[in-house]
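> from the sequence below, what's the structure:
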Amino acid sequence: MPHAAPLEPTILVIFGAGGDLTWRKLIPALYNLYLDRLLPERFAIVGVARKHLDDGAFRRRLREGVDLFSRRGPADEVDWDRFSAHVAYLSDDLNDPASGPALSQRLEELERTWGVRANRVFYLAIPPEMVEAAAAHLQRLGVCRDCQRDRLVVEKPFGRDLATAVALDRLLSGMFAESQMYRIDHYLGKETVQNILAFRFANSLFEPIWNRRYIDHVQITVAETVGVEERGGYYDRSGALRDMVQNHLLQILCLIAMEPPISFDADEIRNKKVDLLRAIRPIRAEEVHYSAVRGQYGKGTVNGRAMPGYREEPGIPSGSITETFAAFKLYIDNWRWQGVPFYLRTGKRMPARVSEVSILFRSAPHQPFPAAAVENWQPNRLVIRIQPEEGIVTRIQAKQPGTRLQLGPVDMQFRYQDAFSVAPPEAYETLLLDVIRGDATLFMRADQVECAWKIVAPVLDAWESVPPGDFPNYPAGSWGPEAAELLIAHEGHSWLQHTLQEDRK
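I've put the predicted structure just below:
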């Protein structure tokens, strides 16, 4: 088997290095890549934040995060010492026009030591309101001008609505080339999300039936047991629609429903996603109440523990009208999917933490079995589990043991933990390595972000113009408001019980 070409020297600069994202996700991911020998031989990590720290204090702080959040558990002393020798810290204020020379000097020193112009990755692990200042900072320093070697990683959210998303894109595109920008959505780095493409396009068994002739409807559920945790201030300005539907759920929908690509070239994959988003039937203002449902959780019980309502959570105003639950019904107007409803739902304080896609197939054209034999009959379904247990479940009908003809559902299961001897990488490991490699396949392009905002814009406008009068409208520990059941019941469907819960029975 041919070996991959060695990676070029790389400097990763993290703005917001003192924040939670760096501590919980980025450094543990980079440490695991180092242990797996996937980082370049010559690499450096430069953390940038306003707080005054020396390298030693910064490394000790990062070590705590690795010990708590690395998938491998606490760091080995020797391995950590070797990794952390590549880590440094700079105190810098993005809003200070006089700041910056120290960063330029550090980049030049590293490249002079290595004797080569390195690839430079600038990761904006900062609040959305600071992105403009960071971009202007980089432009002023002139350290991110090489379209081939310099990359800018921008975390979601990409704007608060269509207008702000377009404005952000114009701002960034005026300073950097589109090829330099990596808009990151960590959901796209999950192993099972990526496996959707392999499952669909590498198996001739499924591709012929992946269309309106055989599929009745599709359900996508992303449920969380947690509330807002420490993100109360951010979440109350965002809500479920902005935080989850506009990005995560629509990205999963793209992978499930996009047309087959000609190749796995990054732009070819992203072109197909944009085509799919453009084919989604627009939701007209007068149809919002038929196509979307919102909810906010009140007091309740999750896994036997009493939970406060959203308005009693830390940092949440007592009269907040921010939605913590959103459900959508969408149609895709193309030859493959015409008339097939896609149901999307996401919520906090749900009974279980689960993310999965359920594809429900149409019934067989003729039922020859006696009525008594099919009392437990269920439609065939295919379930793609994204978290917490990654895998794929195919539900079919089979004769149950016994002398009577009795059919019942049985599951054929593929579990990552059973099929492979190694644990899958964390999402940020995959995405950070792709940035270092310069592979933009799993990152969103500007037109893709804009198309996603156009889909949810009518709902966002309608919800903001007419405040909800029934919040909170579902108790913590339930599957959302009653209106969500009515949304899907209009077509004779019901939300499926998630497969993890069924496995426990």
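> from here on, contacts and neighbour counts on C-alpha atoms
Will do.
> contacting residues around stretch 405-413?
372-378, 391-400 (C-alpha atoms under 8 Å, 6 or more residues apart in numbering).
> skipping adjacent residues, who's closest to the most centrally placed residue in the chain in space?
Nearest to the geometric centre of the chain sits residue 187, at 2.3 Å (C-alpha atoms, centre = their mean). Nearest residue to residue 187, sequence neighbours excluded (C-alpha to C-alpha, 6 or more residues apart in numbering): residue 248, at 6.2 Å.
> who's in contact with the one you found?
185, 187, 188.
> from residue 232, how far off is it?
Computed as C-alpha to C-alpha, to the nearest Å, the residue 248 to residue 232 distance reads 20 Å.
> related to what we said a few turns ago, PyMOL command to pick out the buried ones of the contacts of stretch 405-413?
Buried residues among these (16 or more other C-alpha atoms under 10 Å), as a PyMOL selection:
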select buried, resi 374+378+391+392+393+394+395+396+397
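> what residues are up against residue 281?
Applying C-alpha under 8 Å, 6+ apart, the residues near residue 281 are 330, 331, 332, 333.
> residues touching the residue nearest to the last one when sequence neighbours are not counted, list them.
Nearest-residue entry for residue 333: residue 279, 5.3 Å, with adjacent residues in sequence omitted and distances by C-alpha to C-alpha, 6+ apart. With C-alpha under 8 Å, 6+ apart as the criterion, the residues that contact residue 279 are 332, 333, 334.
> top of those residues by neighbour count?
Of all these, the highest neighbour tally under other C-alpha atoms under 10 Å goes to residue 332, namely 20 neighbours.
> quick one, what contacts it?
By C-alpha under 8 Å, 6+ apart, the residues touching residue 332 are 276, 279, 280, 281, 338, 339, 340, 341.
> reformat the residues you listed as a markdown table; add distance to residue 255 and secondary structure.
A markdown table is the format used below for the contacts of residue 332 (distance: C-alpha to C-alpha, whole Å; DSSP: H, G, I helix; E, B strand; the rest coil):
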| residue | distance to residue 255 | secondary structure |
| --- | --- | --- |
| 276 | 9 | helix |
| 279 | 14 | helix |
| 280 | 14 | strand |
| 281 | 17 | coil |
| 338 | 17 | coil |
| 339 | 19 | coil |
| 340 | 16 | coil |
| 341 | 16 | strand |
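> give me the buried entries from these.
Buried subset of these (neighbour count, 16+ other C-alpha under 10 Å): 276, 279, 280, 339, 340, 341.
> want to put them side by side, so please do this one too:
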Amino acid sequence: MEKKADTLILFGATGDLSQRMLLPSLCALDADDLLAEDLRIVGTARSELSDGEFRDMARKAIEQYLPDHRRGSMAQFLNRLTYSQLDVTTPDGYRELADKVGKDREIAIFLSTAPSLFEPTIKGLAEHGLADSNSRICLEKPLGTDLESSCQINDAVAAAFPESRIFRIDHYLGKETVQNLIALRFANMFFEPLWNSQHIEHVQITVGETVGLEGRADFYESAGALRDMVQNHMLQLLALVAMEPPGSFDAGAVRDEKVKVLRALREMEPQESVTGQYRKGAVDGQPVAGYDEELGRDSNVETFVALKAHIDNWRWQGVPFYLRTGKRMPERVTEIVVQFRCVPHSIFPNARLKQNRMVIGIQPEENIHLSMMAKVPGIEQEGMTLRQVPLDITMPDAFTGKHKRIAYERLLLDLIEGHQTLFVRRDEVEAQWRWIDSIRAVWDKEGREPKTYAAGSWGPSKAIALAERDGVSWHD
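Predicted coordinates for the structure are as follows:
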């Protein structure tokens, strides 16, 4: 898709995501002169607001969530905004929205509503000329709770929009370090020849959260850690680590290679997964309640998952991918650890060689850390004394003058400009759900109940054993 959108419609424009992420991101893009002068932004939600009241709400959100130095001319940005009240379940408001948008516009629609509202929303858009060949739509997760419900959502969207105009968002793909993973692998000659089972022993992917439910009890009870984190964010990270080199950075080429990885995931054995649920403990030195206490009742929903995954193809045969994610962890962290194999023969009889390891930090800090062996300075009579030393690339230090962007900035700009590379295709989503459903089927068959762990720890002891029985330690 080559034409840039000249109108962006934000559904759920008064909601939490819009105020924390979308409006601040758009303001930052405007401040950097990355939005076309004629781009209009139309917010819509059930709240009864005038244009002026919506702009005032947007101003307060931007002042709260966007640093001063990134705001630019606030008045210039706010003048782009208009508002149209709409209850997506009734047909009444769509005509007013269509009138506000006008005729012959290139439209980008960001749908930040509950998935149960996707079908009536798309029907209303289609009936009022807002889902024609000049429109594209972006869908915010969750896209279903299993393969069947995901297919239903995708079918509803596909009834009005072809795949070339559907943008399924995973905000992790907008993070600089995630994109830099692609550059690291495919723009550097010394990495890609080593990026296979001959040289890599295992890979770890960790997504740790310090928070608990935070008012999301209903959602989390229907999701759990496997659906909330592994199905989307973590499998997308795995696919980027493991995919074959695409022929180009074209959306089709990149996503073709990712889906091959997802389809090559081996069905998991019962002993290759661990589930947990946090109990009361301490995080950052402060006492916190357990999941059952926060929820107010007993529950079998997992707040922690650890998995040992295998990719059955030539590049990765025999290389385990260890995944873990959980709430109420000791620290907020998202990282990828690539553990290289030992050198085949050591010529240093008095030195204990340690394996090279690459740690790609995604949050809270974006950095790349490579550990390697080097000689300790000094004169020795026999042999050499070696020590592991770090080679660090910290993003703010490596690119002086570049500020840290909100992940949604990149993705909103790509939506407006029609670039799909960093968005998720339907066959990717369905391959992810197919693998996740197979794991849940194993849990259901054996009546799996999550093991308890203290808030502020790295999960139940079984998660440690999952890696340690292979001689592997989690990177804490």
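> now what about the TM-score between them?
After superposition, the two chains reach a TM-score of 0.95 (TM-score structural alignment, normalised by the length of structure 2), with 471 aligned residues with a C-alpha RMSD of 1.7 Å.
> adding secondary structure and distance to residue 5 of structure 1 as columns, could you present the contacts of residue 279 of structure 1 in a markdown table?
Shown next, in a markdown table, are those (DSSP: H, G, I helix; E, B strand; the rest coil; distance: C-alpha to C-alpha, whole Å):
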| residue | secondary structure | distance to residue 5 of structure 1 |
| --- | --- | --- |
| 332 | strand | 41 |
| 333 | coil | 43 |
| 334 | coil | 41 |
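> now the counterpart of residue 407 of structure 1 in structure 2. Nearest residue, chain neighbours left out?
Using TM-score structural alignment, the equivalent of residue 407 of structure 1 in structure 2 is residue 386. Leaving aside its chain neighbours, residue 386 of structure 2 sits nearest to residue 375 (4.4 Å; criterion: C-alpha to C-alpha, 6+ apart).
> ok, residue 256 of structure 2 next?
Spatial nearest neighbour of residue 256 of structure 2, excluding adjacent residues (C-alpha to C-alpha, 6+ apart): residue 246 at 8.0 Å.
> just to revisit the earlier point, state the distance from the match of residue 407 of structure 1 to residue 344 of structure 2.
Taking C-alpha to C-alpha as the measure, residue 386 of structure 2 and residue 344 of structure 2 are separated by 17 Å.
> these two: which is more packed in?
residue 386 (17 against 5).
> pretty sure residue 385 of structure 1 contacts residue 353?
No: if you go by C-alpha atoms under 8 Å, residue 385 of structure 1 and residue 353 don't touch, sitting 11.5 Å apart.
> more neighbours: these two, which one.
residue 385 (24 against 16).
> distance of the more buried one from residue 260 of structure 1?
22 Å.
> how about the residue nearest to residue 187 of structure 1, what's its match in structure 2?
Under TM-score structural alignment, residue 248 of structure 1 pairs with residue 233 in structure 2.
> tell me the secondary structure at its match.
Under DSSP: H, G, I helix; E, B strand; the rest coil, the three-state class of residue 233 of structure 2 is helix.
> would you say residue 452 of structure 2 is within a helix?
No: Residue 452 of structure 2: not assigned to a helix; according to three-state DSSP it is strand.
> number of nearby residues for it?
When neighbours are defined as other C-alpha under 10 Å, residue 452 of structure 2 has 20 of them.
> ok, now how distant is the closest residue to it other than its chain neighbours from residue 324 of structure 2?
Of all residues not flanking residue 452 of structure 2 in the chain, residue 277 sits nearest, at 4.9 Å (C-alpha to C-alpha, 6+ apart). The spacing between residue 277 of structure 2 and residue 324 of structure 2, counted by C-alpha to C-alpha, is 13 Å.
> any shared contact partners between those two?
Contacts common to residue 277 of structure 2 and residue 324, judged by C-alpha under 8 Å, 6+ apart, are residue 304.
> any buried residues in stretch 34-51 of structure 1, and which?
For stretch 34-51 of structure 1, using 16+ other C-alpha under 10 Å, the buried residues are 34, 39, 40, 43, 44, 45, 46, 47, 48, 49.
> which part of structure 2 matches it?
Counting by TM-score structural alignment, stretch 34-51 of structure 1 corresponds to residues 30-47.
> contact partners of the matching stretch?
Taking C-alpha under 8 Å, 6+ apart as the rule, stretch 30-47 of structure 2 contacts 5-14, 29, 54, 70-73, 77, 80-87, 101, 413.
> now, of the residues you listed, which are buried?
5-14, 29, 54, 70-72, 77, 80-86, 101, 413.
> map residue 198 of structure 1 onto structure 2.
Residue 198 of structure 1 maps onto residue 183 in structure 2, by TM-score structural alignment.
> let me have the buried residues of stretch 34-51 of structure 1 in TSV, adding secondary structure and distance to residue 309 of structure 1 as columns.
Shown next, in TSV, are those (three-state DSSP; distance: C-alpha to C-alpha, whole Å):
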residue	secondary structure	distance to residue 309 of structure 1
34	helix	42
39	coil	44
40	coil	48
43	strand	46
44	strand	45
45	strand	41
46	strand	41
47	strand	37
48	strand	37
49	strand	35
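> return the distance of the helix ranked longest in structure 1 from the chain's centre.
Scanning structure 1 for the helix with the most residues, using DSSP state H, yields helix 446-465. Averaging C-alpha positions (C-alpha atoms, centre = their mean, to the nearest Å) puts helix 446-465 of structure 1 18 Å from its chain's average.
> give me the mean deviation of that helix from structure 2.
Superposed on structure 2, helix 446-465 of structure 1 shows a mean distance of 1.5 Å to its aligned residues (mean C-alpha distance after the TM-score superposition for structure 1).
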